[in-house]
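**Q** Coordinates for the following, if possible.
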Amino acid sequence: MAGLYIHIPFCASRCVYCGFFSTTQLDLSQRYVDALCKEMQCRQSQQIISTIYLGGGTPSQLSSQQLKQLFSYIYKVYRVDPLAEVTMECNPDDVTQQFIESLSELPVNRVSMGVQTFNNDRLRFLRRRHNADQIAPSVELLRRAGVSNISIDLMYGFPQQTLSEWLLDINKALSLDVEHLSAYALQYEEGTALYRMLEKGEVNEIDEELERQMYFELIDRLASAGYEHYEISNFARIGCRSRHNSSYWNQTPYIGLGAAAHSYDGFKRQWNVSSLSEYLEGIESGLQHVDFEELDESTRYNDLVMTALRTCDGLSLQLLTPQQRQYCLSMSQKYLSNGWLKLVDNHLILTREGLFVSDMIMAELMKV
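**A** A predicted model of the protein is given here:
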């Protein structure tokens, strides 16, 4: 089994926080779709594809015909499990009646929508195209179209955001009664417009203790509403975990197509060039621009720590060599002592307090 990820980099406008590879060159979308189809043919696999994920960027910026072309090639080139989870990202303002009609002709059975916040001032700050009034109607349109598995993304930790404002966003998200919810603290990634605003002193990062309170309120309120907290930033109704994203955390192989897309086969990683022009020229000329990394024992150990510890199941010590197990337990002792890690059935698992400082803990357990 393997996952298939297809990167659609096109956006009508750039959000201030986005560190993913994206472009507003929408006039190149057909050329890009043609290149994706050609890359599929060059990268055929005998593995059964159990999940498909169209991410971005904004996949919903593609036309109905372009989406049909993509899926036609996917099912022609790859052996797709009839019960595959097929996810497509979209923006609330793209969920029109026309979009719904095109969706009904595609094998998409899961939609991930970038809501981010229900506060219009903050949506404008992020340079999102939609407004808060469009969110609930978009979910309703998807429901009427038969989409029974909907995920939404939320953000918290905005400059000057209060705890009560964040709780209002959580309550509005819960009122949508979606199957899955992802929530991320606002990040100031180097190279983004938001980072430049921070450098200029135009915005300030939120207080760490307030961000901690926001995270714990999120955990508690979603748990009370029946959501399973199965990964640091992800919550799902029972049986509705993201199978595709879980494959990343469980070391399942995946194929990445498109500019900047990454692939993993258990032994090496490869990634396409993060340039639209270079990607297109490479595919069209038959000289694809790809970089590789062969995974040695230390790298595989670090990958396992970084992915498995993110989940509620934790890191199975049985997956480690005796030397790795000894090293991992040695480096874990202070976090087991202070209650940020726990050892359950030979699994190292982050506790509630440990989840908030997970990056620091994982970095300490890795081998340099």
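**Q** Please make it C-alpha for all contacts and neighbour counts, starting now.
**A** Fine.
**Q** could you pull out the helices for the stretch 151-300 of the chain?
**A** Under the criterion DSSP state H, counting those that start in this stretch, the stretch 151-300 of the chain contains helices at 163-175, 193-199, 208-224, 243-249, 276-285, 297-308.
**Q** center of the chain - which residue?
**A** By CA atoms, centre = their mean, the chain has its centre lying nearest to N245, at 6.7 Å.
**Q** Identify the residues contacting R129.
**A** R129 is in contact with S13, D93, L123, counting by CA atoms under 8 Å, 6 or more residues apart in numbering.
**Q** Now the buried members of the residues you listed.
**A** Neighbour-count burial (16 or more other CA atoms under 10 Å) is assigned, among these, to D93, L123.
**Q** quick one on the thing from earlier: of the helices of the stretch 151-300 of the chain, which approaches L54 most closely?
**A** Closest to L54 of these is helix 243-249 (CA to CA; 10.6 Å).
**Q** coming back round to it: from the contacts of R129, which land in helices?
**A** If you go by DSSP state H, the contacts of R129 have L123 in helices.
**Q** that older thread, make a markdown table out of the helices of the stretch 151-300 of the chain and add distance to V80.
**A** Formatted as a markdown table, the helices of the stretch 151-300 of the chain follow (distance: least, CA to CA, whole Å):
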| stretch | distance to V80 |
| --- | --- |
| helix 163-175 | 33 |
| helix 193-199 | 39 |
| helix 208-224 | 33 |
| helix 243-249 | 14 |
| helix 276-285 | 24 |
| helix 297-308 | 25 |
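**Q** Minimum distance to G55: which of the ones you listed has it?
**A** With CA to CA as the measure, helix 243-249 is the member of the helices of the stretch 151-300 of the chain nearest G55 (11.4 Å).
**Q** and Q116, how far is that from M155?
**A** Per CA to CA, to the nearest Å, Q116 is found 5 Å from M155.
**Q** Neighbour count: those two, which is higher?
**A** The residue with more neighbours, out of Q116 and M155, is Q116; 22 against 18, by other CA atoms under 10 Å.
**Q** How much space separates the more buried one from S277?
**A** For Q116, the distance to S277 (CA to CA) stands at 30 Å.
**Q** how about this one, so we can line them up?
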Amino acid sequence: MPGIYIHIPFCRQACHYCNFHFSVSQKRRPEFVQALKKEIALQKDFLKADNQEKVILDTIYFGGGTPSLLEISELDDIFSELFTYYQLASDAEVTLESNPDDLGPEKLAALSNTPVNRLSIGIQSFHASDLKYMNRSHTAEQAEKVLPDAEKAGFKNITADLIYGTPGMSDAQWKENIMKLISHDIPHISAYSLTVEKKTALEVFIRKGKAPPVDEEQSARQFEILCEITSQHGYEHYEISNFGKPGFFSRHNLSYWSGVPYLGLGPSAHSYLDGLRRWNIANTCNYIDNLQNGQLPPFEQENLDKDQQYNEYVMTALRTMWGVNKELVKKRFGDDYFEKLMHASRKFLKNGKMQETSSHLIISAEGKFLADGISAEFFV
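**A** I've put the predicted structure just below:
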């Protein structure tokens, strides 16, 4: 079943490392919510099959930006419009990305009465020095408090984000961050190596010598610590950046990696359907203005050719614990692509960065930190 992604492009302040589309001005937020409702109505047929009255959704994901900045009344408004045209599966996963400073007890209690049944909490670190370096809007105290508060509000499906490789973060501090999540029995952890993206504040600070560069050795070492600790506590490392207890893998992300159709709503949001990818303009004011005039916002699109579809499949599959399905490559892409796949795998099988089973090619534990670089060598 398909899913919907909704981009909420507002933040309290700009994190130094972030290159997603967002605005720290919320002046047009009420207009944005109304524009989003218009886009929902205009795009009601994007996922619809022939003679289908209402599309049944497996997942809805509110990303950003910071979706937890929305008032409950705004969320209710968005859900009401969605359910005019869509129906939720009985066990649908509905995720809201959130920051600890937005999730007080009252807000959490109100959220528990909406269709949201999975919270993604951007903790990043429990240490004040890391949060200051990243320019996060929440405090270490708020990071500590949000997990028990979310549990008291009745949320059982919680994922928390952490960032490792931050200059000045010791291995002991990193272990402490991981163990705090585990102590609360958080069933899913997403952990990302700090990366320096172009045109971010962090990139400028490092270039001007105002901040130390990221240490790749530190990042690799802390990735190994992460893998070891989560494995010891019953988490499955099912994707390079994602660790889940059985039954708590991100269904929305799994659908992305499996080529399931999804509709993206909001500025900069991407959609995918049968080899067609399209993405909205990354300009919130332009997005609002067009929809106020009854028009879809400007978008770009591409039809993925066979090479692109193969590259994308290999890239996403190799990041997962299941790896590349050899028979699928043969059936979907043909013998030529299968031969290219097996040829590219030889050196990684030889040096221990990959493993081969009767049906799959899988990146080994030794190769996981290098997964993106390994995947690139399979591209055609």
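**Q** picking up where we left off before, mind picking the one among the contacts of R129 of structure 1 that's closest to N171 of structure 1?
**A** Ranked by distance to N171 of structure 1 (CA to CA), the contacts of R129 of structure 1 are led by L123 at 17.3 Å.
**Q** Counterpart of the closest one over in structure 2?
**A** Using TM-score structural alignment, the equivalent of L123 of structure 1 in structure 2 is L131.
**Q** which strands and helices sit next to the strand of greatest length in structure 1?
**A** Assignment by DSSP state E gives strand 79-90 as the longest strand of structure 1. On a contact count with 3 or more CA pairs under 8 Å, 6 or more residues apart in numbering; DSSP states H and E, strand 79-90 of structure 1 meets strand 48-56, strand 110-116.
**Q** equivalent range in structure 2 for whatever helix or strand comes next after that strand?
**A** Remark: after strand 79-90 of structure 1, the chain's next helix or strand is helix 97-103, criterion DSSP states H and E. Per TM-score structural alignment, the counterpart of helix 97-103 of structure 1 in structure 2 is residues 105-111.
**Q** In a helix, Q66 of structure 1, correct?
**A** Yes. Membership of Q66 of structure 1 in a helix is supported by DSSP: H, G, I helix; E, B strand; the rest coil.
**Q** That one matches what in structure 2?
**A** In structure 2, Q66 of structure 1 lines up with E74, judged by TM-score structural alignment.
**Q** what about that match, how many residues close to it?
**A** A count of nearby residues for E74 of structure 2, using other CA under 10 Å, gives 15.
**Q** The nearest residue to it once chain neighbours are set aside: what secondary structure?
**A** Distance criterion CA to CA, 6 or more residues apart in numbering; nearest residue to E74 of structure 2, sequence neighbours excluded, is V33 at 6.9 Å. With three-state DSSP as the basis, V33 of structure 2 sits in helix.
**Q** buried residues in stretch 296-312 of structure 2?
**A** Neighbour counts over stretch 296-312 of structure 2 (16+ other CA under 10 Å) mark L296, P297, Q309, Y310, N311, E312 as buried.
**Q** ok, and what's touching stretch 102-121 of structure 2?
**A** Defining contact as CA under 8 Å, 6+ apart, one finds that stretch 102-121 of structure 2 is touched by 68-69, 72, 76, 79, 93-100, 146, 149-150, 153-161.
**Q** Quick one, which of these are buried?
**A** Listed as buried from those are 68-69, 72, 79, 93-100, 146, 149-150, 153, 155-161; burial here means 16+ other CA under 10 Å.
**Q** Can you give me the stretch of structure 1 that stretch 190-207 of structure 2 aligns onto?
**A** Aligning stretch 190-207 of structure 2 against structure 1 (TM-score structural alignment) gives residues 182-199.
**Q** Can you measure across that stretch, start residue to end residue?
**A** 28 Å.
**Q** Pull out the buried residues from it.
**A** Residues S182, A183, A185, L186, Q187, Y188, T192, A193, L194, Y195, R196 are the ones in stretch 182-199 of structure 1 that count as buried (16+ other CA under 10 Å).
**Q** Of those residues, which is the nearest to P9 of structure 1?
**A** Nearest to P9 of structure 1, judged by CA to CA, of the buried residues of stretch 182-199 of structure 1 is T192 at 15.7 Å.
**Q** wait, that closest one sits on F20?
**A** No. Using CA atoms under 8 Å, T192 of structure 1 is not in contact with F20, being 9.5 Å away.
**Q** Let me have the contacts of R129 of structure 1 in a markdown table, extended by distance to A261 of structure 1.
**A** Shown next, in a markdown table, are the contacts of R129 of structure 1 (distance: CA to CA, whole Å):
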| residue | distance to A261 of structure 1 |
| --- | --- |
| S13 | 21 |
| D93 | 26 |
| L123 | 27 |
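**Q** and P30 of structure 2, how many neighbours?
**A** 11.
**Q** Q333 of structure 1 corresponds to which position in structure 2?
**A** Under the alignment (TM-score structural alignment), Q333 of structure 1 maps onto R346.
**Q** Can you give the distance from the helix or strand hosting that match to the centre of its chain?
**A** Here R346 of structure 2 sits within helix 335-350, counting by DSSP H and E. Helix 335-350 of structure 2 has its C-alpha centroid displaced from the chain centroid by 29 Å (CA atoms, centre = their mean, to the nearest Å).
**Q** which residues sit against it?
**A** The contact list for helix 335-350 of structure 2 (CA under 8 Å, 6+ apart) reads K326, V329, K330, M354, Q355, E356, E377, F378.
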